[in-house]
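[1] Got a sequence here, can you model it:
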Amino acid sequence: MKKAELVFIPTPVISHLASTVEVAKLLVDRDERFSITFLIMKLRFDPKIDRFINSVSTACNRIRFIDLPKDEPDPNQPRKFLFSLIEAQIPHVKEEVFKLVSQSESSPDSPPLAGFVLDMFCTSMIDVANEFGVPSYIFLTSGAAFLGLQFYFQALHDEQRVDPIEFKDSEAEWVMPCLANPLPAKVLPSFLLCKEGLARFLVQARRLRESKGIIVNTFEELESHAINSFSNGNTPPVYPVGPILNLGRDGHRDVESDKFKDIKQWLDDQPLSSVVYICFGSMGSFGVDQVKEIACGLEQSGHRFLWSLRQPPPKGTIEPPSDYTNPQGVLPEGFLERTAITGKIIGWAPQTDILAHPSVGGFVSHCGWNSVLESIWFGVPIAAWPLYAEQQLNAFQIIVELGLGVEIKMDYRKEFISDGNENVISAGEIERGVRFLMELCDERREKLKEMSGKSRKALENGGSSFTWLGRFIQDLVDQLP
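    From the prediction side, this is the model:
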């Protein structure tokens, strides 16, 4: 049996890194021929990445991590930061891959380089793989419908000269192969609707077409329509191998065990399915005006709540939100006293542990794809409140395509890099959404429970994702020299 080394290059944010590591674990667990080297770009402001990597390194002997030199671009250019960071790392990646290749050539025990697995934002690294004469595969941390949307709009722009920016704020609807229902322009991803974002999007979509295959964090039963749309041979092969979830929460357990003890104790004291959990992901936060409206909406709904409330980063920066030392100053007067029995305010939260708890009956979410998959896995319905990136599309899928959630505001938009100005959703809208969520009809809850079962079966021996992963491995092995 030929052994093979894969180089994984993830985007350096925890939401992408964690699921990419889980894919790597699946590969080495499934096939003993593979060993994997991660090349890690570091960000000075995210210590979670170090903790995470340290915990994985000790657990997996065929997955290793190499830190690339810290070569951060100008922090005063936040909108270009991520792509500038990736571009700046190309010489360092070449250097590390050259070392790997030299080692395999000089040592019969070192496996030869078989290919790159690149994060969806790292498509510029395809050039490096080409230089070394190995194939590139993409790991898409979003869903299959988003992949279909990328190919659709790239082809529309390049072949028919259609500019999606012209449809900003219009009532237009798009009929595309990856969705069963027409998609309103108002829920198109934000980056399609601005000049700079569209230019990057088009480059990325064109480069996706150059890859040998695209691994997608989804499963056939969830996105069958989108997955079937790739069968015409006009795109690289697509492998739905999800849901890929970091259920072990590597790197978090020791640090947060005391913090979760307090949360768990409170959840243990609540009735079954009675708590609504509010969280907007690792990068989601709001200004004071919106925080007050959320607080009033929750209080007026009368439902129990667990709210992950984060402090926004300084305006115009890409740093993640932080926990409040004392949230009292941003909440309505007397709110904490009035809701002391029925509600709990927390900071950053161990989300999978919370969604797994039997007292949690609903989830107000930004609809990041990881959160969508986690809500399905644990059978907790979502009230959709998307913020940025492709989250509006994810919300549309959950509500319209799948009928597994409800809407707070599906077309809400908030800039990823905040300038301090934001639309404010009223307490009344939030109250209505929470009530609708927590009083969801049995039919929808049953539908979600069924999909939850399918998500687990997909990963089992003989399940759809298990089979697709086997197909990917075979295609990869067939490419070996």
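[2] okay, CA-based contacts and neighbour counts for the rest of this
    Noted.
[3] count of neighbours near the residue nearest to Leu140 when sequence neighbours are not counted?
    Take Leu140 and drop its neighbours on the chain: the residue closest to it by C-alpha to C-alpha, 6 or more residues apart in numbering is Val216, 4.9 Å away. When neighbours are defined as other C-alpha atoms under 10 Å, Val216 has 23 of them.
[4] isn't Val216 right up against Ala145?
    No. Counting by C-alpha atoms under 8 Å, Val216 stays clear of Ala145, with 10.1 Å between them.
[5] For the residue nearest to Leu140, give me its contacts.
    Counting by C-alpha atoms under 8 Å, 6 or more residues apart in numbering, Val216 touches Phe139, Leu140, Thr141, Ser142, Gly143, Ala144, Val238, Tyr239, Pro240, Val241, Gly242.
[6] before we move on, what SS does the last one have?
    This points to Gly242. coil (DSSP: H, G, I helix; E, B strand; the rest coil).
[7] quick one: contacts for it?
    Contacts of Gly242 (C-alpha under 8 Å, 6+ apart): Val216, Asn217, Thr218, Phe219, Ser455, Ala458, Leu459, Ser465.
[8] before we move on, what SS does the fourth one have?
    Which is Phe219. Under three-state DSSP, Phe219 comes out as coil.
[9] Validate this expectation: Leu298 resides in a helix.
    Yes. Leu298: assigned to a helix according to three-state DSSP.
[10] residues in contact with it?
    Neighbouring residues of Leu298 by C-alpha under 8 Å, 6+ apart: Phe305, Ala427, Ile430, Glu431, Val434.
[11] Among those residues, which one lies nearest to Lys414?
    Ile430 (16.5 Å; C-alpha to C-alpha).
[12] That closest one contacts Ile294, doesn't it?
    Yes. The pair Ile430 / Ile294 is scored as a contact, 6.6 Å apart, by C-alpha under 8 Å.
[13] Would you do the same for the sequence below? I want to compare the two.
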Amino acid sequence: MKKAQLVFIPWPDIGHLVSEVEAAKLLLTHHQQLSITVLILNHSSVNPKVHNYIESQQASLSTISNRLRIIDLPKGETDFSFVERQKPHVKEAVLKITQSESNIESPQLAGFVVDMLCTPIIDVANEFGVPSYIFFPSSAASLGLLHYVQKIHDEEKFDPNEFKDSDATLPVPSLVNPFPAKLMPFAILSREFPFLLNNARRFRETKGIMVNTFLELESHAIESFKMLPVYPVGPILHLGSDGTNAHQEIMQWLDDQPPSSVVFLCFGSMGSFGEDQVKEIACALEHSGHRFLWSLRRSPCPGILASTCDYEDPQEVLPEGFLDRMAGVGKVTGWSPQAAVLAHPAIGGFVSHCGWNSVLESIWFGVPIAAWPMYGEQQFNAFEMVMELGLAVEIKMDYRNESGIIVNCDEIERGIRGLMEHDSEKRKKVKEMSEKSRMALMDGGSSYFYLDGLIKEVIDNLA
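    Next up is the predicted model:
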């Protein structure tokens, strides 16, 4: 068997980076003759969580595999031409790799896997005469939406901002149902749109797109791609024990709760609410009567771009006496080890912002979601989970955290009660999909099949 080397270029955001590094590890388990080098594009606004994750991975590489390397590139300034300016650094790093591994036993450079936002690096792959693949960290349906929006923009001069607050629907081929335009991802409605379009146009130059999903979850979306070769290779998850030891108090509290009795509220690394909204959530939790674990965070976190941090004293934003009244029922905490919490048998439901990684974790652990999207493409994910797949209930699907709208206590309570119904059809569907997500990655499963197909193509490309 030929030895092959792939170069991975993740976007330096924690949600993109983690799933791409985990995808690299997954590929390595499938082919012993494969090596992967991950090149980290550094910029001045990188969240410290990115550095912490990279350092933890570099420290454990000897135990993971001697076929995986992570190399930091020089730091650059953050703007929409950031990746373009990183091309010389990428070329230099790959030249060093190929020159240091020039003997007959060394792996041969077989291709680049570039994040959906790093398509300028395709030019570097072309210079080396090897193919490129896209890594798409979100759903197949959202890939279909991006493809659709790019196509109608270029062919019909479609301006998504015309639909920003309208009741119009769009016939997105990757969805069964008409898509409400007001749920359009924020990046498509913002100044990021040209940047996103430029990346999307280049997808067709590649040999295929790795998508963090699995066939059984998104069969319609995956089958809707006629011209783009799509490889659903997920669910790609980072289920390490990060933070669990540091948060024993949370896990011990969960140990004392009955099975499937606790609703977990957690809104991602950028998810936070103002004081008025926090009080409405507290009211809903108190009235619902359900046990709860609430990861309550504040924003902005001083000195850290686009991130939240813990309250020194959460009582400053909670209703007076709330913590005393809820002492035997619920727990308010700061940062929580989300995967470890979702894995705990006491958790019966998840009030979530619907980031795609969180969606996949909830499915993996068989925990139904109440959708409360906030930013990014989360409104689209919420629509897919609630309306397309029937795997979630809605709290407020069209919520955007910059809108200033307050979701009232009754709406939130209604969502929590629907979420925690023990014999609901949604709960059964999520449990069934959980089994399918695990089967997909096993020998003979759908994602296992697609991974093998992708590796075969990479090896066959070698001269």
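[14] sorry, back to before: would you mind measuring from the residue nearest to Leu140 of the first structure to Val241 of the first structure?
    Using C-alpha to C-alpha, to the nearest Å, Val216 of the first structure is found at 6 Å from Val241 of the first structure.
[15] Ok, Gly463 of the first structure next?
    Gly463 of the first structure is 10 Å from Val241 of the first structure, by C-alpha to C-alpha.
[16] counterpart of Gln379 of the second structure in the first structure?
    For Gln379 of the second structure, the aligned position in the first structure is Gln392, judged by TM-score structural alignment.
[17] Can you get me the start-to-end distance on stretch 314-327 of the first structure?
    17 Å.
[18] any idea what Lys436 of the second structure aligns with in the first structure?
    Match for Lys436 of the second structure (TM-score structural alignment): Lys454.
[19] neighbours of the corresponding residue of the first structure for Val359 of the second structure, just the number please.
    The alignment partner of Val359 of the second structure in the first structure, by TM-score structural alignment, is Val372. Val372 of the first structure has 25 neighbours, counted by other C-alpha under 10 Å.
[20] repeat for Gly334 of the first structure
    10.
[21] Just tell me what it corresponds to in the second structure.
    So Gly334 of the first structure corresponds to Gly321, using TM-score structural alignment.
[22] So which residue of the first structure lies furthest out from the middle?
    The outermost residue of the first structure relative to its centre, with distances by C-alpha atoms, centre = their mean, is Ser106 at 39.4 Å.
[23] Check the gap between that one and Val93 of the first structure for me.
    Distance from Ser106 of the first structure to Val93 of the first structure, by C-alpha to C-alpha: 20 Å.
[24] can you check Phe121 of the first structure too?
    15 Å.
[25] Top of the contacts of Val216 of the first structure by number of neighbours, please.
    Busiest of the contacts of Val216 of the first structure [other C-alpha under 10 Å] is Ala144, holding 31 neighbours.
[26] Quick one: map it onto the second structure.
    Alignment note: Ala144 of the first structure maps to Ala140 in the second structure; criterion TM-score structural alignment.
[27] Pretty sure its match sits against Glu223.
    No. If you go by C-alpha under 8 Å, Ala140 of the second structure and Glu223 don't touch, sitting 9.7 Å apart.
[28] returning to that earlier point: do I have it right that the match of Gln379 of the second structure meets Val187?
    Yes. Using C-alpha under 8 Å, Gln392 of the first structure is in contact with Val187, at 5.0 Å.
[29] Give the residues shared as contacts by those two.
    With C-alpha under 8 Å, 6+ apart, Gln392 of the first structure and Val187 have common neighbours Met410, Asp411.
[30] Looking at the two, which is more packed in?
    Legend: neighbour count by other C-alpha under 10 Å for Gln392 of the first structure and Val187, higher for Gln392 (27 against 22).
[31] Need the three-state assignment for that one.
    helix.
[32] Now do the contacts for it.
    So Gln392 of the first structure contacts Val187, Leu188, Pro189, Cys367, Pro386, Met410, Asp411, Tyr412 (C-alpha under 8 Å, 6+ apart).
[33] Out of the residues you listed, the closest to Gly248 of the first structure would be?
    Nearest to Gly248 of the first structure among the contacts of Gln392 of the first structure, with distances taken as C-alpha to C-alpha, is Cys367, at 21.2 Å.
[34] ok, that closest one - how many residues close by?
    31.
[35] So it lies in a strand, does it not?
    No. Checked against three-state DSSP, Cys367 of the first structure lies outside a strand; its state is coil.
[36] Leu254 of the second structure maps to what in the first structure?
    Using TM-score structural alignment, Leu254 of the second structure pairs with Leu267 in the first structure.
[37] Could you pull up the contacting residues of its match?
    Counted by C-alpha under 8 Å, 6+ apart, Leu267 of the first structure has contacts His357, Ser359, Val360.
[38] Translate the last one into the numbering of the second structure.
    This points to Val360 of the first structure. Using TM-score structural alignment, Val360 of the first structure sits opposite Ile347 in the second structure.
[39] just checking, what packs against the helix ranked longest in the second structure?
    In the second structure, ranked by residue count with DSSP state H as the criterion, the top helix is helix 82-100. In terms of contacts (3 or more C-alpha pairs under 8 Å, 6 or more residues apart in numbering; DSSP states H and E), helix 82-100 of the second structure is packed against strand 34-43, strand 68-76, helix 122-127.
[40] mean deviation of it from the first structure?
    Helix 82-100 of the second structure: mean distance to aligned residues in the first structure after superposition is 2.0 Å, counting by mean C-alpha distance after the TM-score superposition for the first structure.
[41] Next, the buried residues of that helix.
    By neighbour count with 16 or more other C-alpha atoms under 10 Å, helix 82-100 of the second structure contains the buried residues Phe82, Val83, Gln86, Lys87, Val90, Lys91, Ala93, Val94, Ile97, Thr98.
[42] and it with strand 34-43, angle?
    When axes from the mean of the first three to the mean of the last three C-alpha atoms, to 10 degrees is applied, the directions of helix 82-100 of the second structure and strand 34-43 differ by 140 degrees.
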